[in-house]
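**Student:** no sequence for this one, just the structure:
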């Protein structure tokens, strides 16, 4: 996989140029991988209560949403993977990619109406500092960001200024009843002197040639805002052909020919365009381009055109929608990416996330119709789940399986490390490519024709096999047996187990060990003599979950349901034979959503770490197969 430019560092000083480069290459991407670094990913201890590992995503959501509503994105890493060629072999399809890596450093802008406050968690800051985060760049040259609503307001003002400028409309047009009336003699005398000076200047002949391409100007004496407004009104009323502007508490008056006016308007337009993108809209531009590519949507209106246009001339031209032709949706790839997606929603959609979990899932799905989570692919859809599933481990395993995908220009790779958002996004994309080919090959899914190329990222969202074979639109849910499903309103159990055959065993003796449980369920088979494999999940020292797990990844939904039901009956009989001294055995039912909860959990795993605080682990091993 070639990365021709290395990581493209994008800051406020080069934002317009580099964001144009990103928008230019975005439509050619086969898939897009993202990663983020944040100012915090867990709430302070005094604001949290212990969680139950049986909690469903809906149960935890009211506490979970408070994290992205409170903290901010520092870095947004995006890698565009563009497939260039495919060479088919007997074993697998070997893909060649051009990868473009972008790192957008984000810092709230100065406008309090567009920005959000920065809240920093000390442990997050220490973590990022240890991983060479440049806080000087973040504060001094970070790119601002805003929500969709605020971006639209900024663009509307920009377009209105442009229209007013080209029509030579006065900036202030008060009617007679609103005009200022000077009462102090000193103010009246100052006003009269300025108007007299202006008339003398207008009566004088123009210099030939003009000193600049933008005509000649007169700078009136410095005065307060009250007097400046009085002068504005008088000049605009009596000399509407003049251009009036404020400059360092003074008024500058311009005399322009038609050509000079056009040159000046073009300069101001370009400056205004660059300023509103750099100082106000900022990274929302990237979010808009990203979501439109993921949704397969063209530019729809003047506002979107003004944000995504490559220059000021295109931004202000009359927008003509193109004939709508089908555009392929580009999949978004994350690793353990629930928090990344929630942060995107809180930064670019609304700072307050929906109060209902189903509404939140629908919101994410509306922006990103096709998502793949490499944490889910590696732990639930590969024939053998890895012992380590954090990002760097999955990436290293992928390179061992596909050494030809090692990053070209390896000198640069030697300088990269995990927890840099751009390189983490790159590792996520490489892992996704390797995992999809591994799953494709292990399931022996044949191409539709002898010369067809297997490319998961070109599969229609309507087809089912990317869902049951690769887990389309399913997200990993941290420290839980559940998996988040963005395509349905309920969230199933993950790790290839089902509520049809998963049991909650409680009130067990604290002396019971993992080995005791595994001995109890070892060697079980169904009526077709298929071995029943199990997944074990410790909730605490007296409660565990155990479920029958399907190891074949080629079962249809109906076949899987039948297998789960039969395996559940066999598994329950085995459990009842072993735990018959007051223990409770029941099918796992997600707990009802509480009216109010403050539960939260450590989220360091979302930055790629596979470690969890000892205080959150039961005394026994959490999971053994």
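**Tutor:** In hand now; what should we look at? The structure displayed is predicted, hence computed values, not measured ones.
**Student:** switch to C-alpha atoms for all contacts and neighbour counts from now on
**Tutor:** Fine.
**Student:** can you give me the helices for the stretch 451-600 of the chain?
**Tutor:** With DSSP state H, counting those that start in this stretch as the definition, the stretch 451-600 of the chain shows helices at residue ranges 465-470, 514-521, 557-578.
**Student:** Over to the stretch 301-450 of the chain?
**Tutor:** Listed from the start of the chain, the stretch 301-450 of the chain has helices (DSSP H, counting those that start in this stretch) covering 302-308, 312-316, 338-348, 357-367, 374-376, 391-401, 410-415, 421-442.
**Student:** would TSV of the ones you listed with distance to residue 248 be doable?
**Tutor:** Compiled in TSV, the helices of the stretch 301-450 of the chain are given as follows (distance: least, C-alpha to C-alpha, whole Å):
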stretch	distance to residue 248
helix 302-308	29
helix 312-316	26
helix 338-348	35
helix 357-367	44
helix 374-376	55
helix 391-401	53
helix 410-415	47
helix 421-442	41
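**Student:** try it against this one:
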């Protein structure tokens, strides 16, 4: 079902209810751009704020200098140029940094979450709520084999204490032998939630400005796959991430518990200030009057009202839309009012978490999370709905493991399982789905709940459908994995990498990663000349040249030899053209 801000409250309630009963959860994310974009996006992004009148002012030279400095920085850094592509010779740390930059600049627009609940055939359907009544019964999609028992996929790793803690976190939610089910013993009922996400300026009483980028290739791709941009912008669910919530709470509490700095009274506000002070002094000196409201057309005037009240111990002020309420009180009553304000603030913050509440629930429920080629998805999810991304991959792995202790990546499973690797020509969702539809012998039922019935037909690249298909592929893979499932736990596929996965709970072994020398020039690089220079110290079976553009290439070792790469580096520095810039990549 599509979930927007209009039906988010009711959908969240049913989501929370059925999440408790889910055996596992699968996810997918769509965004306005991904890593490895082209540098013309930089020009588009920076050309928007150019202010032509500055050309005629003495600030123009400064503006021109800053703009070119930004261009140079972005071009020579890791962002939005040829270097932003993912290379096989990048370290995992560098790959993470590239994805991190993309996640911080592009926007999540859709998140798909599918809940897979195991229903034994002898269960009493009368115990189900109205969503599962006979008139809304799940519709059968297909059948899949399960001739082998499903393994217990609960993590054996110890959980660390987290700020977000729930008693259910202590329970284990296993896919175990009782779901070793041919259709005679039960089926998986699936509920698919397709969340539209939009970072609106306002989330309830809270405001947050946010800049984000779109890349034309992603917009074209989304358009080709019938993405509804109107629904995204007009009905997308707003959110405040965990870090926003903590910061807002701290700011609001500081506002009422600590002395506030007095704002300067501007010349055009002096009359307002004086008339307001007379009204407030009148309240403080009037024996029978207990409260007044003073209109304030902007936050600056509200601040002036509050600072007048701060200097009068017997008064307390509360901001409201378009006005400030001032109450005559004493210290005991004032303390009570502050406590009431804090309680209301906490309720408001909880109410306006928006989609971040879904991430919080997923973290608390301690269910296995299934994704497909999902490392980038988790970087984006953490960046948008949790906290600022840490600088190092090691820190990120620790943070994401704290949130989701059990993750399985179906792309990594199908790429690396000996019995599954040959099923499809590639491990994309489309190819895997097509190949498994044609396979025979599957008879474990997967059924879609009626509210998710639109996914009985393919809707590739809609986050909801892709999350459903990811979970479906996971179920289909399980019988073929036998005793090897634990070997895939918390290993997320990484494209063009050695090894081909990031291990969330262990250090990554990158000893087989190729090494490289970066060679760039202001002129077109003569690759034959480069080859002749390198061939003086290495045989052709020891290296290869990776061309990125006419003025950028990498000379890479075929085997990870530091001696070889050092010889290549010294040879290029010694005999190369004067305008060449030679550096060891990712050392």
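**Tutor:** Received, thanks. For clarity, every value in this text was computed on a predicted model and none was experimentally measured.
**Student:** ok, back up a step: of the helices of the stretch 301-450 of structure 1, flag the one that's most buried.
**Tutor:** Most buried of the helices of the stretch 301-450 of structure 1, by mean neighbour count (mean count of other C-alpha atoms under 10 Å): helix 374-376, with a mean of 29.
**Student:** Which stretch of structure 2 lines up against that one?
**Tutor:** Matched against structure 2 by TM-score structural alignment, helix 374-376 of structure 1 falls on residues 410-412.
**Student:** re the thing from before, so which of the helices of the stretch 451-600 of structure 1 gets nearest residue 75 of structure 1?
**Tutor:** Using C-alpha to C-alpha as the measure, helix 465-470 is the one of these that comes nearest residue 75 of structure 1, at 28.4 Å.
**Student:** So which bits of that closest one are buried?
**Tutor:** 466, 469-470 (16 or more other C-alpha atoms under 10 Å).
**Student:** Residue 476 of structure 1: which of the helices of the stretch 301-450 of structure 1 is closest?
**Tutor:** Nearest of these (C-alpha to C-alpha): helix 374-376, 5.6 Å.
**Student:** Name the residues that touch the closest one?
**Tutor:** Outside of helix 374-376 of structure 1, the residues that reach it under the criterion C-alpha atoms under 8 Å, 6 or more residues apart in numbering are 333-336, 389-391, 428, 431-432, 435, 471, 474-476.
**Student:** whereabouts in structure 1 does the lengthiest strand in structure 2 align?
**Tutor:** Secondary structure assigned by DSSP state E gives strand 108-120 as the longest strand of structure 2. Taking TM-score structural alignment as the measure, structure 1 aligns residues 73-85 with strand 108-120 of structure 2.
**Student:** Verify the contact between residue 330 of structure 1 and residue 290 for me.
**Tutor:** No. Contact criterion C-alpha atoms under 8 Å: residue 330 of structure 1 and residue 290 do not qualify, at 9.2 Å.
**Student:** So these two - more neighbours on which side?
**Tutor:** Just comparing residue 330 of structure 1 and residue 290: by other C-alpha atoms under 10 Å the higher neighbour count belongs to residue 330, 27 against 22.
**Student:** where's the closest residue to the more buried one other than its chain neighbours, which helix or strand?
**Tutor:** Residue nearest to residue 330 of structure 1 in three dimensions, not counting chain neighbours: residue 294, with 4.5 Å by C-alpha to C-alpha, 6 or more residues apart in numbering. Residue 294 of structure 1 is located in helix 284-295, with elements delineated by DSSP states H and E.
**Student:** From residue 191 of structure 1, how far off is the residue sitting furthest away from the middle of structure 1?
**Tutor:** For structure 1, the C-alpha farthest from the mean C-alpha position belongs to residue 185; by C-alpha atoms, centre = their mean, that distance is 60.5 Å. Computed with C-alpha to C-alpha, to the nearest Å, the distance linking residue 185 of structure 1 and residue 191 of structure 1 is 10 Å.
**Student:** cool, and residue 22 of structure 1?
**Tutor:** Residue 22 of structure 1 sits at a distance of 52 Å from residue 191 of structure 1 (criterion: C-alpha to C-alpha).
**Student:** what does residue 591 of structure 1 give?
**Tutor:** The separation that residue 591 of structure 1 has from residue 191 of structure 1, given C-alpha to C-alpha, amounts to 75 Å.
**Student:** From the neighbour counts alone, determine which of these two ranks first.
**Tutor:** Set side by side, residue 591 of structure 1 and residue 191 show unequal neighbour counts under other C-alpha under 10 Å, the larger going to residue 191 at 18 against 11.
**Student:** Let's verify the more buried one: helix, strand, or coil?
**Tutor:** helix (DSSP: H, G, I helix; E, B strand; the rest coil).
**Student:** So for it, what's the nearest residue that isn't a sequence neighbour?
**Tutor:** residue 231 (6.8 Å).
**Student:** Would you double-check that that neighbour falls in a strand?
**Tutor:** No. Checked against three-state DSSP, residue 231 of structure 1 lies outside a strand; its state is helix.
**Student:** That one: how many residues sit nearby?
**Tutor:** Around residue 231 of structure 1 there are 21 other residues, counting by other C-alpha under 10 Å.
**Student:** Tell me the spacing between it and residue 442 of structure 1.
**Tutor:** With distances defined as C-alpha to C-alpha, the gap from residue 231 of structure 1 to residue 442 of structure 1 amounts to 79 Å.
**Student:** follow-up on the earlier one: show me which of the buried residues of helix 465-470 of structure 1 is closest to residue 55 of structure 1.
**Tutor:** The shortest separation between residue 55 of structure 1 and any of the buried residues of helix 465-470 of structure 1 is 24.9 Å, and it belongs to residue 470 (by C-alpha to C-alpha).
**Student:** so that closest one touches residue 436, yeah?
**Tutor:** Yes. Judged on C-alpha under 8 Å, residue 470 of structure 1 makes contact with residue 436 at a distance of 7.1 Å.
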